[in-house]
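Chemist: coordinates only, no sequence provided:
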């Protein structure tokens, strides 16, 4: 039964062009090597290593940098233990923010001043919020990876003929020799996304958790199958184009956490320009065009061809939506002028929890739970984020 499922998943009729079999790819010419699906399994233990490397990086590099920049390490106060308030705080009905009626009831039950209860809930919420230092460390790790892998990829692609003539991605496909730099690039990217799958459950939880989980899973599947059927030349181009703008995204977030708003605004402008050029110009008119039209002309369509092109077109649609959101938020920030360009941009990242509330926020509570949440959400969103595109991202 296992062999039948494996044969169905790796069907030659689906993944390979006509008259090509997996056996053909197992016997490359002397001195050459073709990709094999088994090679990519090394990414799994490497993902554990990447995750451990990240922990060391955050502890030995990112945290010292955060201390130098005077970024807070944690919550300064903890709420006074109170079983009644704690039970109510954990209740979904309250959503960690009691309304006026509940505050009055608690005041009578505990013989506490309403303002004291409001203060308790404020301090308790702050306990659950991630520190700015934790956000900084996460972003610094992603920034370092994206920068490193982009430099590695561009050094290899710069001297590769298929970067300048994309038709070379399809000449003699899929019988194209595996270049060591391609393998390293693929395994590093795959290990990184596997590590994100692990760490997403312990990282700062955001509202787009499910979306990002699906995104990482889809990315892993695409990288794995594009490696297995030797679509490495186009695959490395796709990954390189996406990593380029992510560098400036993470750099803008680092500047925002360090309170360098002018630098953050400048990096946001650079990110917007790079996002537009890489994902709305280079990606559709250079890479997608090659996969869609040049591969049809040189190789011809096959079943997996429709899948890969469909996914690339869906990805391009997301790029257009993301850029529309970026542009809309930037325009609002520029014309309204209430917050910096960078802070407005980071609203699209959707952190599930905000930064530390100040005691002045208590004055907002008296207007009722609904208005309170609206006000705090507006305030919180100006500080937080992980744009997904990252889009991260791919």
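Modeler: Received it, and whenever you're ready, just let me know what you need. None of these values were measured; they are calculated from a predicted model.

Chemist: C-alpha from now on. contacts and neighbour counts both.
Modeler: Fine.

Chemist: the stretch 201-350 of the chain: helices as residue ranges?
Modeler: With helices called from DSSP state H, counting those that start in this stretch, the stretch 201-350 of the chain shows them at 209-228, 232-257, 261-277, 289, 295-298, 303-336, 341-345.

Chemist: just the ones you listed: most buried one?
Modeler: Mean neighbour count (mean count of other Cα atoms under 10 Å) peaks for helix 341-345 among those, with a mean of 26.

Chemist: and that helix, how far out from the chain's middle?
Modeler: 18 Å (Cα atoms, centre = their mean, to the nearest Å).

Chemist: what packs against it?
Modeler: helix 232-257, helix 261-277, helix 303-336 (3 or more Cα pairs under 8 Å, 6 or more residues apart in numbering; DSSP states H and E).

Chemist: just put those helices in a markdown table and tack on distance to residue 71.
Modeler: Shown next, in a markdown table, are the helices and strands packed on helix 341-345 (distance: least, Cα to Cα, whole Å):
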| stretch | distance to residue 71 |
| --- | --- |
| helix 232-257 | 7 |
| helix 261-277 | 14 |
| helix 303-336 | 25 |
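
Chemist: out of those helices, which comes closest to residue 146?
Modeler: Each of those has some distance to residue 146 by Cα to Cα; the shortest is helix 232-257, at 5.7 Å.

Chemist: so the closest one versus helix 303-336, what angle?
Modeler: If you take axes from the mean of the first three to the mean of the last three Cα atoms, to 10 degrees, helix 232-257 sits at 20 degrees to helix 303-336.

Chemist: three-state assignment of the closest residue in space to residue 364 that isn't next to it in sequence?
Modeler: Leaving aside its sequence neighbours, residue 364 sits nearest to residue 372 (Cα to Cα, 6 or more residues apart in numbering; 5.9 Å). Per DSSP: H, G, I helix; E, B strand; the rest coil, the secondary structure class of residue 372 is helix.

Chemist: next, the one to line up against it:
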């Protein structure tokens, strides 16, 4: 039964071009290596190692840096102990109007006081600025290191300068140790992101990021299994470039270097636009869609992989829209405004919504902050 399911999932008719079998890839010529799926199974235990390495890095490197920069952990204000409200909070962190009215009658509390309790209780569970700084510093370090490694490898690769080389003699293309290490490191990191997403700082774009991580993991795994490593390396490298500047900007913001934060955000926006809205669609996706069709023709997995690439492009457009909103606010404020994907909240906004649930907020009613608390893994 297991062998039948495995043969169905890894059908040669689906994953490989016509007249190519898995057996052909298992018998490479002397001195040539082809990728095998079992070679990247090590990414899962490595992902656990990445999570542990992150904990050590944040404790031994990032936290001391935060202290040097004057970023203290701080103790959040604690909500007044109340068993009734605590039980409600565990089931629903933001009660609706009907629940608020019921709690008001039950406790003989003013609704505004209950709203304030829930706001303080939610903030009590949120990570401190120091925690967010450590998280950003870890990602900045990884993105910088893996990007430098990728550029060193790709700079001497002919397919970086001529994307048609990605499809010549496909799928019988040699895999180098550099390609293998790059793929395993990226896959382990994204599995670690998938695991940690449920414990890290919660964002408004949680669902988008979940789709993003799943699409990325599937792309890396599938492109490795059917030896699309050349185009896959280009995709990963392009995605890492802008994240370096975003995480650096967030670190500067947490350290209250506002001018540096603003400058880095401008650089991030430019790099994001160039890499993900110009290079990615018009250079890489164009190669995977059109050059591969011309050189080797489409097959079933070809449609799946291109579909995943297009999903990522849609996400890029959504993210760039959010980036533009921040940039527009910055033009009027003179500094980077709050990331629209952040999960920050203010007491006045919450209480206003309860008092006037049908009223539309005017632009002047919106509270602006200088915090760049959003996130992009953007890959």
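Modeler: Nice, thanks for sending it over. As the structure is a prediction and not an experimental result, all values here were calculated from the model.

Chemist: hmm, back to that, I'd guessed the residue nearest to residue 364 of the first structure sits against residue 363; true?
Modeler: No: with contact defined as Cα atoms under 8 Å, residue 372 of the first structure and residue 363 do not form a contacting pair (9.5 Å).

Chemist: nearest to residue 224 of the first structure, out of the helices and strands packed on helix 341-345 of the first structure?
Modeler: helix 232-257 (10.3 Å).

Chemist: check the mean deviation of that closest one from the second structure.
Modeler: Averaged over the aligned pairs, helix 232-257 of the first structure sits 0.7 Å from the second structure after superposition, using mean Cα distance after the TM-score superposition for the first structure.

Chemist: thinking again about what came up before, the helices of the stretch 201-350 of the first structure: which one's closest to residue 120 of the first structure?
Modeler: The nearest among the helices of the stretch 201-350 of the first structure, by Cα to Cα, is helix 232-257 at 26.3 Å.

Chemist: residues in the second structure aligned with the closest one?
Modeler: Mapped onto the second structure using TM-score structural alignment, helix 232-257 of the first structure covers residues 229-254.

Chemist: try stretch 283-299 of the first structure
Modeler: Using TM-score structural alignment, the residues of the second structure aligned to stretch 283-299 of the first structure are 280-296.

Chemist: ok so, going back, more neighbours: which of residue 372 and residue 363 of the first structure?
Modeler: residue 372 (20 against 11; other Cα atoms under 10 Å).

Chemist: could you double-check that residue 227 of the second structure sits in contact with residue 35?
Modeler: Yes: if you go by Cα under 8 Å, residue 227 of the second structure and residue 35 touch, sitting 6.3 Å apart.

Chemist: my read is that residue 163 of the second structure contacts residue 289, right?
Modeler: No: Residue 163 of the second structure lies out of contact with residue 289 (Cα under 8 Å); the separation is 11.6 Å.

Chemist: still on that earlier bit, TSV for the helices of the stretch 201-350 of the first structure, including distance to residue 368 of the first structure?
Modeler: Listed next are the helices of the stretch 201-350 of the first structure as TSV, based on distance: least, Cα to Cα, whole Å:
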stretch	distance to residue 368 of the first structure
helix 209-228	29
helix 232-257	30
helix 261-277	32
helix 289	54
helix 295-298	60
helix 303-336	27
helix 341-345	26
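
Chemist: for residue 126 of the first structure, which of the ones you listed is the nearest?
Modeler: helix 232-257 (17.1 Å).

Chemist: can you spell out which helices and strands pack onto the closest one?
Modeler: Using 3+ Cα pairs under 8 Å, 6+ apart, the elements in contact with helix 232-257 of the first structure are helix 132-158, helix 180-199, helix 209-228, helix 261-277, helix 341-345.

Chemist: who are the packing partners of the third one?
Modeler: For helix 209-228 of the first structure, the helices and strands in contact under the criterion 3+ Cα pairs under 8 Å, 6+ apart are helix 180-199, helix 232-257.

Chemist: if you set the cut-off to 7 Å instead, what comes out?
Modeler: Identification of packing neighbours for helix 209-228 of the first structure by 3 or more Cα pairs under 7 Å, 6 or more residues apart in numbering; DSSP states H and E yields helix 180-199.

Chemist: and the helix it packs on, which stretch of the second structure?
Modeler: Per TM-score structural alignment, the counterpart of helix 180-199 of the first structure in the second structure is residues 177-196.
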